[in-house]
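>>> just need the structure, nothing else, for what follows:
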Amino acid sequence: MTSQPSLPQDLPQVADAEIKPLIEKYLSAEGPLLPMLHEIQGAFGFVPANAVPLLAEALNLTRAEVTGVISFYHDFRKAPAGKHVLKICRAEACQSMGAEALTARMLSLLGLEDHGTTADSRVTVEAVYCLGLCACAPAAMLDGQLIGRASVEGLEKALEGAA
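Okay, here's the model as predicted:
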């Protein structure tokens, strides 16, 4: 398996007409950009590139401002995630307990050069900075389930057992 580029050419296309009602839903709200982004990502699994100019125009913002918000909040995706999302903690406690080596080994096993999604779209690997499981470092999360004292073997087993 090899990693996909950060913005693959074969991203699912989302029509402007599908995005606009999600934007209009929050136009009268105060500070509507984040709710709009959450709504869009909830509907499509990511924030399509063509949503940026629509959001900018609706909110009288620049495209750079909208893009800045999307890139600041790491949970917003520019491409769909894989079927399973593996988050590996990279905060200090986990680093001190081998998170760097764990991450490198998992990326190697999955054929990823950096955090990304496997070519078959089965697994997305992401870095997170503290899962609140510092006493059980290194920590990981697979599809919302916390894994303490994570090991390569344990993560492989968890991925194998994932539906």
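>>> rest of the way, CA atoms for contacts and neighbours
OK.
>>> name the surrounding residues that touch stretch 117-134.
Residues external to stretch 117-134 that are found in contact with it (C-alpha atoms under 8 Å, 6 or more residues apart in numbering): 1-4, 81-91, 93-94, 107, 110-112, 115-116, 139-141, 146, 148.
>>> make a PyMOL selection of the buried ones in these.
Selection of buried members from the contacts of stretch 117-134 for PyMOL, criterion 16 or more other C-alpha atoms under 10 Å:
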select buried, resi 3+4+81+82+84+85+86+87+88+89+90+91+93+94+107+110+111+112+115+116+139+140+141+146+148
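>>> second input sequence below; structure requested for side-by-side comparison:
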Amino acid sequence: MNLHLSSRDIDSRTLDIVSEMKSLEGPLLPILHEIQAEFGYVPQEALPVIARELNLSRAEVHGVVTFYHDYRDHPAGRHVLKLCRAEACQSMGGDALAERVKVLLGIDFHQTTLDGSVTLEPVYCLGLCSTAPAAMLDGEVHGRLDADAVRDLVAEVRA
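I've put the predicted structure just below:
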């Protein structure tokens, strides 16, 4: 993931990715996932390239990017902490834990700490309802969270 690419480099790599994947059935989501894996986010410069190559409007591509919570429009921090916001997690104290994490990090959802260490994102189900409240840190799920556990998670990503 290179964050210092020019628009020309983004266009070129986006075109490569789209060309490799556009023959898939329903290629837009896999293409967006691959672009985010490549750049760490879905750059605005990539949207017209995707639209042109898939014969979609830019509005259609933008709509998909903004509809799904997993796509970012800016680079994430070194760590991504996703807190489950689904009903099961809320009913088990997820709202209070989310507020605690926001205070510990000094940011809100969809923000990154000033030092670039952590991006905090809401997620609307991790499939861990039986171990609610839950979170995902850099792809690893954590269940049965309490105040001590979230403090430890935050300490881990701030170290």
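>>> hmm, back to that, now, which of the contacts of stretch 117-134 of the first structure lie within strands?
Among the contacts of stretch 117-134 of the first structure, DSSP state E puts 84-89, 116, 140-141, 146 in strands.
>>> the residue of the first structure positioned farthest from its centre and Pro35 of the first structure, how far apart?
Within the first structure, Ser28 marks the point farthest from the mean C-alpha position, 28.2 Å out by C-alpha atoms, centre = their mean. Separation of Ser28 of the first structure from Pro35 of the first structure (C-alpha to C-alpha, to the nearest Å): 12 Å.
>>> how about Gly144 of the first structure?
Taking C-alpha to C-alpha, one finds Gly144 of the first structure at 21 Å from Pro35 of the first structure.
>>> do Pro12 of the first structure as well
As judged by C-alpha to C-alpha, Pro12 of the first structure and Pro35 of the first structure stand 22 Å apart.
>>> please say which of those two ends up with more neighbours.
Between Pro12 of the first structure and Pro35, Pro35 has the larger neighbour count (other C-alpha atoms under 10 Å), namely 17 against 12.
>>> residue contacts, the counterpart of that one in the second structure?
Taking TM-score structural alignment, Pro35 of the first structure has Pro30 as its aligned residue in the second structure. Pro30 of the second structure sits next to Met21 when contact means C-alpha under 8 Å, 6+ apart.
>>> any idea which element Pro30 of the second structure lies in?
Per DSSP states H and E, Pro30 of the second structure falls inside helix 28-39.
>>> flag every buried residue along that helix.
28, 30-32, 34-36, 38-39.
>>> beyond that helix, next helix or strand please.
helix 46-54.
>>> what is the aligned counterpart of Thr112 of the second structure in the first structure?
Counting by TM-score structural alignment, Thr112 of the second structure corresponds to Thr117 in the first structure.
>>> burial count for its match?
For Thr117 of the first structure, using other C-alpha under 10 Å, the count is 29.
>>> please apply the same query to Ile147 of the first structure.
Ile147 of the first structure, neighbours per other C-alpha under 10 Å, totals 21.
>>> swap in the one 10 residues further on?
Around Lys157 of the first structure there are 11 other residues, counting by other C-alpha under 10 Å.
>>> now do the same for it: its match in the second structure.
That one, Lys157 of the first structure, aligns with Asp152 by TM-score structural alignment.
>>> for that match, give me its contacts.
Asp152 of the second structure neighbours (C-alpha under 8 Å, 6+ apart): none.
>>> in whichever strand or helix holds it, what's buried?
Assessed by DSSP H and E, Asp152 of the second structure sits inside helix 147-158. By 16+ other C-alpha under 10 Å, the buried positions in helix 147-158 of the second structure come out as 150-151, 153-154, 157.
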